[in-house]
Structures are given as C-alpha cells and as structure tokens.
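In: Everything below, folded, please.
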Amino acid sequence: MKNIKNILLCLAALLMAGCATSIQSTADSDVLDAQAKWALLPIANNTDTPQAALSAEAMLEHQLRRRGITTLLHYPAMLSRDSLFEPTERKVSEEAQQWAIEQGARFALTGSVEEWRYKVGIDGEPAVGVTLKVIDLTNGRVVWSASGAKSGWSRQALSAVAQALLADLLGSL
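Out: Next up is the predicted model:
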C-alpha cells in the first residue's frame, strides 16, 4: 500500500512538471512608479498565429491596470503590425516609442510573443511563450524584463494559459 502511494505521488509530481512555467526576470523596482504615465507599445508577433500579439496586448492591458497602473496609454492602431488584413510587421518600434514620448509617458511595456498555439497531436495542449520588457522613456533604458513559457492540459483554453503566464510574468513588476 505504501509503495502504491509513493508511486502515485511521483506520478502526480511528473504531471505537474509537464505544465510548469519557466520564468526569468530582472527588475529595478526602485525606478518603477505605478502612478507615472505608462504606455502599452506594440507586441511583436513571432508566431504563425494571426493576431496573437493583439490578444496578448489586451490581456497585458488588463493585468497592468489590475496592478495599479491607472494612467495607461495604448498606442494608435496605425502603428499595429498585427492586423488580420495586413499580417506584416508593425512599423518600427522606435515610432511607437516616439509616440509614447510625445504623449508624456514615462514607462513603456513592449515585447514579443514566441508561441501562441495548440500543440499538434491527440491532446492538443495549449502552449504560450512571451517575452516582455519595460523601457524608461526618459533614457531608453530597459528597467524590467521577463520571459516565460507555459503549456496547459488538453481541455484548457489557450487564453487561460496565456492569462496565467502573463500574471506570473508581471508578478515581479
């Protein structure tokens, strides 16, 4: 009976490791100010999934507001690279940063989506990979960055896995 219990515990640990999140982040939290004006800049879509970056941006906007960033500007649609009708890259990110500076923003969140899909196979597990960074627009220095990946179970929604990953990544912000 004790052996069966140990085997079941080991199997449970292995199953949990299968959906683990890999996060690496750096933060200069003394510099970051939630009361400052922030801008959400375009997120690059490095996946084959159309509009993955737009989905990530919507989730990031919610997560930032939830963390007390109330003055949050969202870049103009004309700077978007991730449109359904023109799936080319956005205009250079320098244009978006320049727009944020002109709006008086102090910090800008940007990054990229590396994976945003359901894996191929019988189970079709959702998988998400994202890299984020916060730029101090007064000097162009990256003051915080994080990168992570997460996969879920076959019956989980891709958006649920993405929300969990983004919440984990922004947890150190």
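In: Please make it C-alpha for all contacts and neighbour counts, starting now.
Out: Noted.
In: Residue 154 versus residue 132, what's the distance?
Out: 26 Å (Cα to Cα, to the nearest Å).
In: neighbour-wise, which of these two wins?
Out: The neighbour comparison of residue 132 against residue 154 (other Cα atoms under 10 Å) goes to residue 132, with 20 against 15.
In: And the strands in this structure?
Out: For the chain, the strands defined by DSSP state E occupy 22-27, 38-45, 72-74, 107-118, 126-136, 141-151.
In: How far away from the center of its chain is the longest one?
Out: What it means is strand 107-118. 5 Å (Cα atoms, centre = their mean, to the nearest Å).
In: Same question for the first one.
Out: With Cα atoms, centre = their mean as the basis, the distance from the averaged C-alpha position of strand 22-27 to the chain average is 12 Å.
In: this one as well, want them side by side:
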Amino acid sequence: MTYQHTGWHSLGKAIATAMLGLFVAACSTGDRQIMTATTPVSFTQGTSIAVMPFENLTNSEEAGQVASYLAVSALRTNSSLAVQSESNVAQTYDSLNSQSTATTAVGTHNAVSARQLGEILGVKYVLTGSVSEYGYQYGLREEPSVSINMRLIDIATGTVVWSASSGIVGQGTFARDSVSIIAQRLVNQMVANMIQSTN
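Out: Reported below is the predicted structural model:
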C-alpha cells in the first residue's frame, strides 16, 4: 500500500513538473514578430508632430483609432517631440473631411491628406498609417495578432521620410495576451525605431 501511494505521488510530481515545463516553454517563446523599416529620422528636441487617424483595414471597428492613440502615447512617453493633442487633430481632421466632396469610408484618408492636415496644424511632421490585422488567429491557441504600417511625412516637402511595416503574433493559451496588449508592444517598438536617432 505504501508502495502504491509512493508510486502515485511520484507520478503526480512528474506530471506537475511536465506541466510546469510546458508552461515555461510556452511563456519563454515570446512574441513572433517581423518588422521592416527605413533609416530612423534624426529629430531635434521639441520638433512638432501630429498623429493622423490610422486607416482601418480590419473587421475591428476601433482598430485604427486604437493604433493612432497608442502612437500618440508612445511618442509622448519615449521622445522629446512636441505632439499635437488628439482632440485638436481629430477636430481638424473631421472639419477637413466634412468639407471634402469625395465619398470616403470611415477611417480612410482619400479626402484628407497628411500634408494638408499638417499645414493647418502647423507641425513639421505627420505620422500616419494603417492597421491591416487586429484580432485573434483562431485555432488551438487562439493567438492575438496585429499588423500595422506607419509613414512619417515631412510637411515642408510632402515626402515620406520614414516608413515601417510590422506584424506581431502574441502568446495564446497560457499567457493570454490580449490584442490591445500586443498592439501596444508593437506600436512602442515601431515608434522607438523611428526616433532612435533623436537628439
């Protein structure tokens, strides 16, 4: 009887150890991410920038808005740039959009150009972009997945001076990363790449 109890106890410990090992392995793999980006821009302290509402190419209604708000937060936290307030940008964007006779879907930029917005706001740069994936890859682990493109426009010339495209797949099952959490990580990394050469 003692032998049987010891056997079950050992088996239980073995299963627990195996489960712990599986959990650690799942957590240690981290995010799977791909990023392509051009050379970072060298900014001077206090350079003005506005974040245009991101274009939403997903089925998630709030994806574009979430991404642009995350970009504003990342810029304010991790740079010395002078970031225009979201309400000021949104008000100006909505005003320009309503004046346009072009028919556009919500969140698209066909009616309002980044340069036009930047000139009215009086900023040096406008950061804009699009969200092409924002949700879960359903399957065994239901992993959160986000894909974002960003472009930095120099208002004086109207040219794209920096661009990046990145996709990230977070951890499912054990870590239970949410889409918003990995979106924040992705945006932070992309903005850090852009401002790497900030003086």
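In: rewinding a little: let's have the strands of structure 1 in a markdown table, adding distance to residue 162 of structure 1.
Out: Listed next are the strands of structure 1 as a markdown table, based on distance: least, Cα to Cα, whole Å:
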| stretch | distance to residue 162 of structure 1 |
| --- | --- |
| strand 22-27 | 13 |
| strand 38-45 | 14 |
| strand 72-74 | 20 |
| strand 107-118 | 8 |
| strand 126-136 | 6 |
| strand 141-151 | 8 |
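In: Among those, show me which one is buried the most.
Out: strand 38-45 (a mean of 26; mean count of other Cα atoms under 10 Å).
In: roughly how far apart are the closest residue to residue 93 of structure 1 other than its chain neighbours and residue 133 of structure 1?
Out: Distance criterion Cα to Cα, 6 or more residues apart in numbering; nearest residue to residue 93 of structure 1, sequence neighbours excluded, is residue 42 at 7.2 Å. Look at residue 42 of structure 1 and residue 133 of structure 1: by Cα to Cα, they are 12 Å apart.
In: what's the answer for residue 97 of structure 1, then?
Out: Distance, residue 97 of structure 1 to residue 133 of structure 1, using Cα to Cα: 13 Å.
In: residue ranges for the helices of structure 1, please.
Out: Secondary structure of structure 1 by DSSP state H: the helices cover 2-17, 52-66, 93-102, 158-170.
In: now the ones you listed in a markdown table, with distance to residue 37 of structure 1 and mean neighbour count?
Out: Listed next are those as a markdown table, based on distance: least, Cα to Cα, whole Å; neighbours: other Cα atoms under 10 Å:
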| stretch | distance to residue 37 of structure 1 | mean neighbour count |
| --- | --- | --- |
| helix 2-17 | 39 | 11 |
| helix 52-66 | 12 | 18 |
| helix 93-102 | 10 | 17 |
| helix 158-170 | 17 | 19 |
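In: Nothing else from me, thank you.
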